[in-house]
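# pasting the sequence and the predicted model now:
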Amino acid sequence: MKLFFPLFLSFFLSLSFSRVLSQSTFEQQVKEYENVDLNQKVKLFFEFNEGFTIEDEDSVLYYINDLINEGLKADNENAIAMSNFGLSKYLLNQSLFDEASSKLDRAIKHYSKVRNDTMLSVCNNSYGNINLLQGLFGKAEFYYKKSNDFANKANNKEFEMLSNFNMCRIYLNRKEYEKAEQNLEEYISFLMKKGDMRKLAAAYGLNGQIYLDQQKLDLAIHNFTLSMESGLSAGNMNAVANGYTNIAIADYYLGEYDRSEQYFKLALAYRKKDGKKFYIAEGYYNLGDFYSGISKFDSSAVYYKKSIAIAEESNNLQGKLDGLIQLSNIYETLEEKDNQIETLKEMIETHKVIAKEQSYNEINALKRSFVQSEKEAIRTGGIREDQLFGKVEKYQSIFNSWMWLVLACILAFGVFVIVFRIKKRKHS
């Protein structure tokens, strides 16, 4: 069962960092984007950007490129800053932490100049996420608190609450459960007043994790149930599936294996209903873990194989590799050496493909980052060249004015000398 917890934690990471929109609102805003002016595009991109998943990279890059190109054309620094903010998330998904930070720095520089406290809160929250994903909890805490300060300045309760929610993760890591519970209680109260069921699903889920970490299993199950119900109310099938998965994990620790099995199967059913193959593969994988945990190795192998097949079908190579690793362990336990050898061979090949693809993705992401930086540098260089040319013209104009003044003075002096000499001759 050791692999339950990474899956469990990934659920909270994926939900809590985003400002989640309903699917209908998301689709409406994406459609609206094509028919509005640049300033409105910036606002819409900020709203719907978080609705994209890792699978939607091409779509994300389309909007980022549109913002940078239109922003450079119109000399709109707000659009350029927003494109940097969007690109930082894309780079973060590629685990390019330094590049992601660099893009955030560019965005923060602009938002500091125009004193946009709301976007400074958002950017610092993203900085907190970057550090949290690297396990740098002290730095993450620093940026979450900074985000909170800017949210207070902007009088933006939503972002203030978001940074508080993310701080709960820090407190959980330090086992400061009381602080985490206090923050979550305030956050849940805020979301209930707003009626934001999607975010409530994540909040109750994290609360359940806090209780699970303390072995308060009944309270954990209660919060996971609330998480599932909130997801159901919001029509978010993936949140419902996550809720059932977490209840299944808690029941497993209670020794309620029959009930745990049913919840894992319910979670899989909702993942199928949602239709996203990445999560369907995860659902089969969880069942493989469950049956392995109760020593039903034949059943475990069946579910791992299904997970591997769906992961391969959807080009989820990491999911495929994870399944192969577990399947290899099952064959070792069952002493099926031939099957284990074949599985190990496939693991090696899959790992090679992952390494190759990861290198390609990283190079591609770095290339995109460089191209955007180059465009900005050319723009900045162009502005400086224009400014320099303007200064030259200004100085040339001043020089010309002085030159005419000097000539006028010389001419006047010449006239004065001539007049003076004429008068002198007359007197002689």
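Arrived safely.
# please count neighbours and contacts with C-alpha atoms only from this point.
Will do.
# quick check: closest non-adjacent residue to the residue nearest the centre of the chain.
Of all residues in the chain, the one closest to the mean position by Cα atoms, centre = their mean is Lys89, 4.0 Å from it. For Lys89, ignoring the flanking residues on the chain, the nearest one in space by Cα to Cα, 6 or more residues apart in numbering is Ala100 at 6.7 Å.
# correct me if wrong: the residue nearest to the centre of the chain contacts Asp98.
No: in this structure, Lys89 is not within contact of Asp98 by Cα atoms under 8 Å, at 11.8 Å.
# circling back to that earlier point, tally of neighbours for the residue nearest to Lys89?
Ala100 has 26 neighbouring residues, counting by other Cα atoms under 10 Å.
# let me see the contact set for it.
Neighbour list for Ala100: 87-92 [criterion: Cα atoms under 8 Å, 6 or more residues apart in numbering].
# just those residues: which are in strands?
Of the positions in these, not one sits in strands, assigned by DSSP state E.
# nearest to Ser189 among the residues you listed?
Lys89 (28.9 Å; Cα to Cα).
# for Leu219, see how far away the closest one is.
35 Å (Cα to Cα, to the nearest Å).
# measure His427 to Phe416 for me?
17 Å.
# when the two are compared, which one has more neighbours?
Neighbours per residue (other Cα under 10 Å) separate His427 from Phe416, with Phe416 holding more: 12 against 7.
# now the more buried one: which helix or strand?
helix 337-427 (DSSP states H and E).
# same for that helix, what does it pack against?
helix 57-74, helix 77-93, helix 317-333 (3 or more Cα pairs under 8 Å, 6 or more residues apart in numbering; DSSP states H and E).
# point out the most buried one among the ones you listed.
Of all the helices and strands packed on helix 337-427, helix 77-93 has the most neighbours on average by mean count of other Cα atoms under 10 Å, namely a mean of 24.
# go ahead and name everything in contact with it.
Residues contacting helix 77-93 (Cα under 8 Å, 6+ apart): 38-39, 42, 46, 49, 54, 57, 60-61, 64-65, 67-68, 70-72, 97, 99-104, 106-108, 110-111, 123, 130, 365, 369.
# give the next helix or strand downstream of that helix.
With DSSP H and E, the next secondary element past helix 77-93 is helix 97-113.
# distance from stretch 318-327 to the middle of the chain?
In this view, stretch 318-327 has its centroid 26 Å away from the chain centroid, taken as Cα atoms, centre = their mean, to the nearest Å.
# show me the contact partners of it.
278, 281-282, 285, 301, 304-305, 307-309, 311-312, 340, 343-344, 346-347, 350-351, 354.
# can you turn the buried part of those residues into a ChimeraX selection?
Buried residues among the contacts of stretch 318-327 (16 or more other Cα atoms under 10 Å), as a ChimeraX selection:
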select :278,281,282,285,301,304,305,307,308,309,311,312,340,343,344,346,347,350,351,354
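# figure out how far stretch 271-285 is from the centre of its chain.
22 Å.
# let's bring in a second model and compare:
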Amino acid sequence: MKLFPLYIFFFCINFSGYSQDQPVESETMIKAFFKEDFNDYFQVQHYFNKTQFGKGEIDFLLEKSKGSKNILGKIYSYTLLGRYYRNKTTYEKAIENYLNALNLSREFKKVNAEIVVLNQIGVVYRRQDKIRSALNYHQFALELVNKIPNPTKDIKISKSVCENSIGNIYLKLKQYKLALEKFEKAIVTQQELQDKRGLAINHQNIGFAYQNLEKLDSALVNYNKSLQYNLENKSRIGKVICHNSISNVLILKGEYKKALKYIEEVKVLSEQIGNKFYISRIYNTLGYCQIKLGKLDEGKKNVNKSLSISLKHGIPTNTNKSYEYLSEIYRLKRDFEKAYVFYKKSIVGTHKTFNDRNILYVNNLINKYDNEVKNNKIKSLAKENEITKLKLTRNRNILIIALVSIALFGVLLYAIYGQRLLSNDKKILVLEQEALQNQMNPHFVFNALNSIKLYIINNEQKNAVYYLNKFSKLIRSILESSKTKEVPLSDELKTMNLYMSIENIRFSNEIVYHENIDEGINLDKVKVPPLILQPFLENAIWHGLSSKKGIKKVSLSVLKVSNDFIQIDISDNGIGREEALRIKKNKSLKRKSIGIELTKQRLQNFTDEFKNCYSLVYTDLTDKNNSPAGTKVSLKIPLS
């Protein structure tokens, strides 16, 4: 049994409910607040850190803040209201108040407040399983945090919250090992800052990851550490979460009586807190313990109570779990018709949630690389601007030096000018090459990325994970190679192998790709421009093989033709260049391809410093009947 996470909704909870025995202290603290001169949101947080707020106290603070035009007081009041309604499971009102706080933070440029509020809005959306919105708000917060130089302790804590949220997204996607990597990095910062609340949250998250990896003893160790931190912090809601998690692990270990004892200890406490999300979780776990102990009627009563709460307040993960437990009850009662009905409801709900998250995961990657494309375009424009400035500077220097040389220094100044001219020309060549690479990399990435989406849409999860892993290796290779002017041929061939395996998805893996490397060549010593072979492989696939029927083959050969050259041949058994050109002319949508032209320019720049030049030859292949049988591209690259 794998349970849905409780950890996700544990962020930003640092106070318990309003206590009726301390209203004077709260009112006194609020009145004293307006005599202070705070200019930072974190100062306000620390000031009210141990103050207990009920709805009346929050309204009083908001009213006083509005009257005195205290911006930080208003922002803090709205965040308290947002948290109050969030804990009451009134999510629309929670979002409304958080947005009021967010708008004030942005209007008056209170960046620290904005970071905190963005994270809290993300918590509300995650509680409703609206992962896309939650992810956006946590990413906005992380972007703001990363822009702050010399971060304070509070900013470091906020960054830890953001990073934990990314780990939680991995948990939602069932990527438990990736999530553990995030949490173990975040916990270092929390230990350094002695952030007990953050440590409680992180150990809860780590425990959940181990639980789903079926490492139950490790899960219990981390859940108990989280419980200890929550007891030290006197966090009642933290205690509820930890008891529920520990009880779930004990159920998995078959220790049902012990699990029942743990969950019964916090049933009343969860009711006192009044948070419908956790009340629903507690009654689900309580009912499941009773089911395992054979108390089916009691278990059914508690599971139905949980189901009623989760349906009323829109908590899909709890609803799906309740359906699963009701199916188990009716199965044990041998009422298989009802058992099937509830089992089907559970499966349909869980499948929809998980499938939506997988689509989100890929869409998030696409959004990320959309931003990369935009950034690369900006870099290209900046470099082109710099090239223009260099050319203008060069032309200006020509005129100045010519005039001065005629009047004063003649040949001497002309020689100096010549040196400067060569230096400027070299800079121009380097900048032009970088501009070309910035345009090539996003183009290459998207040709690969868009091929993966079909598996996700069709919910072929194993294939999706397999090709996502290949895709991550491909992206890492592209990003590493884009920083250099040249790469070893061995690295280029590995990248092309990844590219071909991903492009082959769209052909249902019908393309047979083969490499033939001359044993006398040391691939690590041969240097080539990064991604230089990709356009030729792309042409072979999309112009040569896409319209071909039957067996599709692409081969890549590397031969040492002399001491000065190696030759790379890329052959396909496609329809041939003539037929491909005819198909292209008949298409209604005309699109000019610039990939090969850019590749030629890059090869020219690359070989300018060599004593030999590159050569590129196309050969039309034919069969014994002299019919088109494919195309071969031969690229000779100088070694010196």
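All right, it came through fine. Just so you know, these numbers come straight off a predicted model, no measurement behind them.
# ok, for Ser299 of the first structure, nearest residue in space, not its chain neighbours?
Tyr291 (6.3 Å).
# state the distance from Ser10 of the first structure to Lys109 of the first structure.
31 Å.
# and those two? which has more neighbours close in?
Lys109 (13 against 10).
# which of the three states applies to the residue mapped onto Ser18 of the first structure from the second structure?
Ser18 of the first structure maps onto Ile13 in the second structure when the alignment is built from TM-score structural alignment. Here Ile13 of the second structure is recorded as coil under DSSP: H, G, I helix; E, B strand; the rest coil.
# also Leu621 of the second structure?
What three-state DSSP gives for Leu621 of the second structure is strand.
# hmm, Glu578 and it touching each other?
No: using Cα under 8 Å, Leu621 of the second structure is not in contact with Glu578, being 11.2 Å away.
# more neighbours: those two, which one.
Between Leu621 of the second structure and Glu578, counting by other Cα under 10 Å, Leu621 is the more crowded of the two (19 against 11).
# aligned counterpart of that one in the first structure, please.
Here Leu621 of the second structure stays unmatched in the first structure, going by TM-score structural alignment.
# relative to Glu579 of the second structure, how far out is Leu621 of the second structure?
Computed as Cα to Cα, the Leu621 of the second structure to Glu579 of the second structure distance reads 13 Å.
# please apply the same query to Ile246 of the second structure.
The value you get for Ile246 of the second structure to Glu579 of the second structure, if Cα to Cα is used, is 67 Å.
# compare those two and say which one has the larger neighbour count.
For the pair Ile246 of the second structure and Glu579, the greater number of neighbours falls to Ile246 (25 against 15), based on other Cα under 10 Å.
# so where is stretch 398-417 of the first structure in the second structure?
Using TM-score structural alignment, there is no partner range for stretch 398-417 of the first structure in the second structure.
# list the buried residues for that stretch?
Buried, per 16+ other Cα under 10 Å, within stretch 398-417 of the first structure: nothing.
# which one in the second structure is aligned with Asn65 of the first structure?
Checking TM-score structural alignment: Asn65 of the first structure goes with Asp59.
# report the contact partners of that match.
Ser77.
# state the distance from it to Ser68 of the second structure.
With Cα to Cα as the criterion, Asp59 of the second structure and Ser68 of the second structure are 14 Å apart.
# Lys295 of the second structure now?
Taking Cα to Cα, one finds Lys295 of the second structure at 59 Å from Ser68 of the second structure.
# got it, and Asn103 of the second structure?
From Asn103 of the second structure to Ser68 of the second structure the distance is 19 Å (Cα to Cα).
# over to Lys527 of the second structure?
70 Å.
# hang on, the earlier thing: which one of the contacts of Ala100 of the first structure is nearest Ala239 of the first structure?
Once Cα to Cα is applied, the member of the contacts of Ala100 of the first structure that ends up nearest Ala239 of the first structure is Lys89, at 21.9 Å.
# how about the secondary structure of Val554 of the second structure?
Strictly by three-state DSSP, Val554 of the second structure counts as strand.
# closest to Lys199 of the first structure out of the helices and strands packed on helix 337-427 of the first structure?
Per Cα to Cα, nearest to Lys199 of the first structure of those: helix 77-93, 19.9 Å.
# now do that closest one against helix 57-74, angle only.
150 degrees (axes from the mean of the first three to the mean of the last three Cα atoms, to 10 degrees).
# which residues touch Ile201 of the second structure?
Ile201 of the second structure touches 7, 10-11, 226, counting by Cα under 8 Å, 6+ apart.
# what's the helix or strand for it?
helix 196-212.
# once aligned to the first structure, how far is that helix on average?
Once the two are superposed, helix 196-212 of the second structure sits an average of 2.0 Å from its aligned residues in the first structure (mean Cα distance after the TM-score superposition for the first structure).
# how far is that helix from where the chain is centred?
Distance, centroid of helix 196-212 of the second structure to centroid of chain: 20 Å (Cα atoms, centre = their mean).
# show the subsequent helix or strand relative to that helix.
helix 216-233.
# could you report the neighbour count for Ser501 of the second structure?
Neighbour tally, Ser501 of the second structure, other Cα under 10 Å: 18.
# and Asp386 of the first structure, how many neighbours?
By other Cα under 10 Å, 12 other residues sit near Asp386 of the first structure.
# now it: how far from Trp404 of the first structure?
Counting by Cα to Cα - Asp386 of the first structure and Trp404 of the first structure are separated by 27 Å.
# and for Ile348 of the first structure?
For Ile348 of the first structure, the distance to Trp404 of the first structure - Cα to Cα - is 83 Å.
# also Leu232 of the first structure?
Counting by Cα to Cα, the separation of Leu232 of the first structure from Trp404 of the first structure is 82 Å.
# now for Tyr513 of the second structure: which residues touch it?
500, 553-556.
# which of these ranks first by neighbour count?
That'd be Val554 among these, by other Cα under 10 Å, with 23 neighbours.
# was I right to think Leu144 of the second structure contacts Val117?
No: if you go by Cα under 8 Å, Leu144 of the second structure and Val117 don't touch, sitting 12.0 Å apart.
# the two - which one has more neighbours?
Set side by side, Leu144 of the second structure and Val117 give different neighbour counts by other Cα under 10 Å, the larger being at Val117 (28 against 15).
# where in the first structure does the helix or strand where that one lies align, residue-wise?
Element membership for Val117 of the second structure, per DSSP H and E: helix 111-127. Under TM-score structural alignment, the counterpart of helix 111-127 of the second structure in the first structure spans residues 117-133.
# give me the mean deviation of that stretch from the second structure.
Mean deviation for stretch 117-133 of the first structure: 1.7 Å (mean Cα distance after the TM-score superposition for the first structure).
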